[in-house]
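Peer 1: dropping a prediction and its sequence here:
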Amino acid sequence: MNPLFRFAGGLPVALALCIAPAAAQPAQHAHVHGQLKLDVAVDVQTLTVSIDSPLDNIVGFERAPRTDAERKTAQQAVAQLRAADKLFAIDPAADCKLGQVDLDAPVLGLGQAKAGEPAGHADLEGSFTFECRSPVQARFIDIALFEAFRNVRQIDVQIATPDGQYQRTLKRPAKRLAWGK
């Protein structure tokens, strides 16, 4: 289940966040090398970050690793993603600690293959839940994805908070994702 739908009372916000951009913009190809999609959902006790990226952005290829070097690259990338608190430094005002991490990239042995997934265009999806004392106090996340994954050039972001919805685009070398007042 998409983390945007998990937070209490957030269904209307999550639906608007998912539907409004699609209605307002022409259809875009979901799999664009160099671009990574990021969703941020702020709830009363959690802040959830979800990513959707072509696998090439993360490991440099879009298939199962074939060589020892590729296996090592994939293992290092998965380790970096599992240490999401190093990739996403949330505003200290929210007082957050990394909780659950879910990764889905079937060609790397993470998650289940999906029917209809185009051959040669593997993706990685991840969900990172941070348990927070006051997540609504967060006004930024410092993001280290550009440093961690050299093929990422742009991050398209949707943010849903109790105070509003925001869209942002980060391009190299930007690090801070900010929202709110």
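Peer 2: Okay, I see it. Residues are numbered from 1 along each chain as shown.

Peer 1: C-alpha only now, for contacts and for neighbours.
Peer 2: Fine.

Peer 1: buried set for stretch 80-92?
Peer 2: Q80, L81, R82, A84, D85, K86, L87, F88, A89, I90, D91 (16 or more other Cα atoms under 10 Å).

Peer 1: tell me if the second one really is in a helix.
Peer 2: Yes: with the criterion set as DSSP: H, G, I helix; E, B strand; the rest coil, the secondary structure at L81 is a helix.

Peer 1: could you measure from the closest residue to it other than its chain neighbours over to T129?
Peer 2: Here the nearest residue to L81 in space, its sequence neighbours aside, is L87; by Cα to Cα, 6 or more residues apart in numbering that works out to 7.4 Å. Distance of L87 to T129, computed by Cα to Cα, to the nearest Å: 13 Å.

Peer 1: strands along this structure, start to end?
Peer 2: 35-42, 46-54, 88-90, 96-104, 123-132, 140-143, 154-161, 164-171, 176-178 (DSSP state E).

Peer 1: got another one to weigh against that:
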Amino acid sequence: MGSISLDKDIILDAAEEAIRRFGPHKANICDAAKALKVSHAAIYRYFENKTALWNAVTERWLNRIFAPLEPILHEDLPVEKKLHRWLTLLVQGKRKSAFDDPEMFANYTAMAAEASEVLERHMEQLVSQLESIIIQGATEGKFSVAEPHQAAKAIFLATSRFHHPAFVNEWYNDDVEQNFQTVVALLTNGIKTRC
């Protein structure tokens, strides 16, 4: 086979394309190796096995999709609007990925069913961002919460029907947007400081 200068990003690109082309269950390391014109052994120098490679592909994909969430933490917005904007972009990112990139979303869904470490890290990162917004709200006297981390986790779980892949079929319902807005309003009102 021809020689190519390999690195993890090149391998991840090839594996992501293999997943899109063949689906997450049919694609394998050999498909990525063929696309790169290298032996599958060359890929094993970078990734221990298919699971490690698929995990890395999914983690990179998730980071790309949810990159727009981090800047919201630094926006000059009232904290209630910041919380609403963050949750809205979280939901929109998941929906867009499900509709626009179905094979990668299927890969993500399969990992979610297995409760992988990649998804646990992803969830922790999202909860940490929510916690940051809640701490800002508490510091400004807008939110009243005893445990910001627990409140962030509760909000994340309470909105999971709108962003967890297990509920993807419900995202097509006519009333999903109204339901989401109602849940976010209730959650925000629940943590607001009472005068």
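Peer 2: Done, it's in. In this text the structure is predicted, and so the values were computed from the model without any measurement.

Peer 1: once they're superposed, tell me the TM-score.
Peer 2: Here the TM-score for the pair of chains, by TM-score structural alignment, normalised by the length of the first structure, is 0.30; 90 aligned residues with a Cα RMSD of 5.1 Å.

Peer 1: now the strands of the first structure as a markdown table including distance to T73 of the first structure?
Peer 2: Converted to a markdown table, the strands of the first structure look like this (distance: least, Cα to Cα, whole Å):
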| stretch | distance to T73 of the first structure |
| --- | --- |
| strand 35-42 | 19 |
| strand 46-54 | 15 |
| strand 88-90 | 21 |
| strand 96-104 | 16 |
| strand 123-132 | 14 |
| strand 140-143 | 21 |
| strand 154-161 | 21 |
| strand 164-171 | 24 |
| strand 176-178 | 26 |
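
Peer 1: could I get the buried residues of stretch 80-92 of the first structure in a markdown table, plus columns for distance to C18 of the first structure?
Peer 2: Compiled in a markdown table, those are given as follows (distance: Cα to Cα, whole Å):
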| residue | distance to C18 of the first structure |
| --- | --- |
| Q80 | 28 |
| L81 | 24 |
| R82 | 26 |
| A84 | 24 |
| D85 | 26 |
| K86 | 27 |
| L87 | 24 |
| F88 | 22 |
| A89 | 25 |
| I90 | 23 |
| D91 | 25 |
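
Peer 1: A42 of the second structure: neighbour count?
Peer 2: 12 (other Cα atoms under 10 Å).

Peer 1: with P148 of the second structure instead?
Peer 2: So P148 of the second structure, with other Cα under 10 Å, has 22 neighbours.

Peer 1: what is the nearest of the buried residues of stretch 80-92 of the first structure to L11 of the first structure?
Peer 2: The closest of the buried residues of stretch 80-92 of the first structure to L11 of the first structure turns out to be I90 (Cα to Cα; 23.4 Å).

Peer 1: now the closest one. Nearest residue, chain neighbours left out?
Peer 2: Nearest non-adjacent residue to I90 of the first structure (Cα to Cα, 6+ apart): I141, at 4.4 Å.

Peer 1: burial check on the one you found, number of neighbours?
Peer 2: 18.

Peer 1: list the residues that contact it.
Peer 2: F88, A89, I90, D91, R176, L177, A178 (Cα atoms under 8 Å, 6 or more residues apart in numbering).

Peer 1: about what we covered before: out of the strands of the first structure, the one nearest A24 of the first structure is which?
Peer 2: The nearest among these, by Cα to Cα, is strand 164-171 at 12.6 Å.

Peer 1: and that closest one with strand 154-161, angle?
Peer 2: 160 degrees (axes from the mean of the first three to the mean of the last three Cα atoms, to 10 degrees).

Peer 1: which helices and strands does strand 164-171 of the first structure pack with?
Peer 2: strand 154-161 (3 or more Cα pairs under 8 Å, 6 or more residues apart in numbering; DSSP states H and E).

Peer 1: can you rerun that using 10 Å?
Peer 2: Counting contacts by 3 or more Cα pairs under 10 Å, 6 or more residues apart in numbering; DSSP states H and E, strand 164-171 of the first structure is packed against helix 11-24, strand 35-42, strand 154-161, strand 176-178.
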